[in-house]
Structure formats: C-alpha cells, structure tokens
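Participant: Could you look at this predicted model? Sequence included:
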Amino acid sequence: MSRIGRAPISVPAGVEITIGSDNLVTVKGPKGSLTQQLSPAMTISQEGSELHVTRPNDAKENRALHGLTRSLLHNMVVGVTDGFKKELDVNGVGYRVAKEGNKLVMNLGFSHQVTMEEPEGISIDVPNPNKIVISGADKQKVGQFAAEVREKRPPEPYKGKGIKYTDEVIRRKEGKTGVKKK
C-alpha cells in the first residue's frame, strides 16, 4: 500500500469540497477555488472532515496513481487555505526588478527591459529591487511562473549573477588563473 496514498487528507473548516462525476474535484476556500480532473480509476471519499483515496487493485498504474491523486488533492486543499509562495533573488550589478501595474519589469543586463505579465490567479510582489515573491493558490502555476521568471537570466557559476530561488545553492566555479605557461 502506498504510504502517501493511504494517508488521510484533513479538510480544515471553511473549505468546501465537491467531488463530481469522473473525479472532477472542486475545492473552495478563503484563497479561491481550484478545479482539477483526477484519475477516474481512483475512489475519492469524504468522511466528515477527512478525504480518503483508495485504489481498485494493485496494478502498477493504479499504485502510481494512488499517491499522485492524494498529493494533488492535498495541494489543492493547502492552496485554497494557505496558498503557495516562491521567492527569487536577483544578483548582479545593475540588475533590478520593479512592478508596474500588473507587469513585472526586469533590468537584467540586456539592452532592453524584460517585462512579464502577471498571470491570472498569481500575485507578484517586489519588496525590494533585488527580490521577487510569487504567490498563489495553485502550486503548479506558481512553480511554473517562477521557473519562467528564472529562465530570463539563470544564475551563472562564476560570479553567481542572475535570478535564483532564495533557497537555491549555486555551485561556484573558479575562473581563469591568469598565468600562462610557455
């Protein structure tokens, strides 16, 4: 039995879960509403303030879907109650970010400014010119948008310039020695 799949999901007060036909699950909470189509092979049942996911048999595909379905449901419940957040740091001389309306404007050492539109369901916060905070209810959307922002100028290994996650560690390389042998 999957250790992740058999763990119950506790549903906090103020969260409403609707399980439709073919496992179309809608979760509504204080931070918004999320809808996702989960595998119809899994059985999702709500008992009081807990959700349980069970699988029909021990076939390899069903074992894989068991833990996945439970994790997706758990992420939806956490997203509508607490939300998810990714923090990025901008390192480099002259590298700055600012928020203008619903656009993220970045100066990243190019001859032009890089602008990105704030997607629906995601909020961008720029507490200082070298920090970006991306938050939202959908874990997948938050992670994808953070990856797209980081992709505009990934960190390089020599000086560490670029956009990196706050908790990311950049493996540094030693540069040229500067001494040539004849």
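Facilitator: On my side now, so go ahead.
Participant: can we go C-alpha only for contacts and neighbour counts from here?
Facilitator: Fine.
Participant: helices and strands around the helix ranked longest in the chain, which ones?
Facilitator: Criterion DSSP state H: the longest helix present in the chain is helix 60-81. Packing partners of helix 60-81 (3 or more C-alpha pairs under 8 Å, 6 or more residues apart in numbering; DSSP states H and E): helix 3-6, strand 9-10, strand 24-29, strand 32-37, strand 50-54, helix 139-151.
Participant: Repeat the analysis, applying 7 Å as the threshold.
Facilitator: Helices and strands touching helix 60-81, by 3 or more C-alpha pairs under 7 Å, 6 or more residues apart in numbering; DSSP states H and E, are helix 3-6, strand 24-29, strand 32-37.
Participant: here's the one I want to compare it with:
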Amino acid sequence: MPDRSIRVFGDPVLRQICEPVVEFDEAARRLAEDLIETSLPAGRAAVAAPQIGVPLQAFGYDVDGRRGAVFNPVVVETGGELRDIDEGCLSVPELWFPTPRWEYARVTGLDATGEPVDIDGEGVFAQMLQHETDHLKGIVYVQTLPRERRREAMRSIRTAPWFLAGSQN
C-alpha cells in the first residue's frame, strides 16, 4: 500500500481547483492505484487526489462492493430528494455533520487509460460521488453546509488537535 498521508482542512491544496488529467500514461495508472489503495482501509470509502497532495482531477473509491478510479469526473445527473446525510471526511478527521446530498448521482469521466467511464449510484455511493467531485473543485464538504451548521463545524475544526494553526479557513 502506498504511504500517502491525508491532507487535513487548512492545507492549501484542498482549496485549489484541480487541473484536468491530460496524459494517461504510467503516472496516471500509478495515481489511480494509489487513490484506490488509499481508500481501502476500514472506515474509508474514497480519496480525491488533492487529499494526498496532488492537485489533479481524480479520485479513487471502494464503496458498496465497487472499486475504481475516475479522472476528470463531472456530475452529469442528480436525482431523488436532497437529504441531510451524516457525512465525514478524511481531511476533517473525527468530525461528522449532516450534509445536504442528492439520493442519486451519476458521474462521467475517464479511467486511468483514458477510456470513458459512466458510474452512478444511490445512497452512500451517490454521496461519495458528490463529495469527491466537490474536492476537485476546491470544496471540502463543511463548506457546503447550511450557515448555522457550517459555523458549528468551523468551531469544531478550530478546536480539533489536528487543525493546522494559522490557516485562513
């Protein structure tokens, strides 16, 4: 398994809008493997490239018996109801907040060889698709929370032992 540390809220790489992947070479295949392997340990579902310090549009996942990586993903469809779902993030360790997410989501993108992929799902899988594509736009889920919940989340983050001192979040 790759030794990839997870960047935490306050790290500037998490606020960057990621660049699209344009070359699907050995480096892209290694990145896909790293992202998938980093998502495998218990308690994890997916990892976006910026969470391991790589500002590229890619994420790996291991959710509901499905495993893979998507490059240059775009959410092309959401559906069902917008519901508050308890959500956490490896970049906001040990904190969970009810987050508005659509019950269904569909993403298109490319695999590590540059071939088109089209994945969709409901429930936790849909939540993951929305969460990971947000990361690639420089958005950590706590930034999407309604105002009062976001204030509560920021208070919790600022007092968390892992929080990066001096961040401007």
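Facilitator: Everything's here; your move. These numbers come from a predicted model, not from an experiment.
Participant: Please work out the TM-score for the two chains.
Facilitator: Overlay of the two chains. TM-score (TM-score structural alignment, normalised by the length of the second structure): 0.28; 75 aligned residues with a C-alpha RMSD of 4.6 Å.
Participant: still on that earlier bit, show the subsequent helix or strand relative to the longest helix of the first structure.
Facilitator: Going down the chain from helix 60-81 of the first structure, the next helix or strand is strand 84-91, by DSSP states H and E.
Participant: For Ser39 of the second structure, give me its contacts.
Facilitator: Applying C-alpha atoms under 7 Å, 6 or more residues apart in numbering to Ser39 of the second structure gives the contacts 45-47, 60-62.
Participant: filter those to the buried ones?
Facilitator: Among the contacts of Ser39 of the second structure, those classed as buried by 16 or more other C-alpha atoms under 10 Å are 45-47, 60-62.
Participant: okay, the angle between the strand or helix carrying Val133 of the first structure and helix 139-151?
Facilitator: Val133 of the first structure is part of strand 131-136 when elements are defined by DSSP H and E. Strand 131-136 of the first structure runs at 160 degrees relative to helix 139-151, counting by axes from the mean of the first three to the mean of the last three C-alpha atoms, to 10 degrees.
Participant: circling back to that earlier point, buried ones in the longest helix of the first structure?
Facilitator: In helix 60-81 of the first structure, counting by 16+ other C-alpha under 10 Å, buried: 62-63, 65-71, 73-81.
Participant: and the angle for it with strand 131-136?
Facilitator: Helix 60-81 of the first structure runs at 110 degrees relative to strand 131-136, counting by the same axes, to 10 degrees.
Participant: what angle sits between helix 60-81 of the first structure and strand 32-37?
Facilitator: Going by the same axes, to 10 degrees, helix 60-81 of the first structure makes 170 degrees with strand 32-37.
Participant: And for the helix or strand hosting Asp86 of the second structure, what's in contact with it?
Facilitator: Asp86 of the second structure belongs to strand 66-89 when assigned by DSSP H and E. Strand 66-89 of the second structure is contacted by residues 20-21, 32, 36, 57-62, 95-112, 133 when judged by C-alpha under 7 Å, 6+ apart.
Participant: can you list the residues that contact stretch 118-132 of the second structure?
Facilitator: Residues from elsewhere that reach stretch 118-132 of the second structure (C-alpha under 7 Å, 6+ apart): 48, 59, 63, 101, 103-109, 141.
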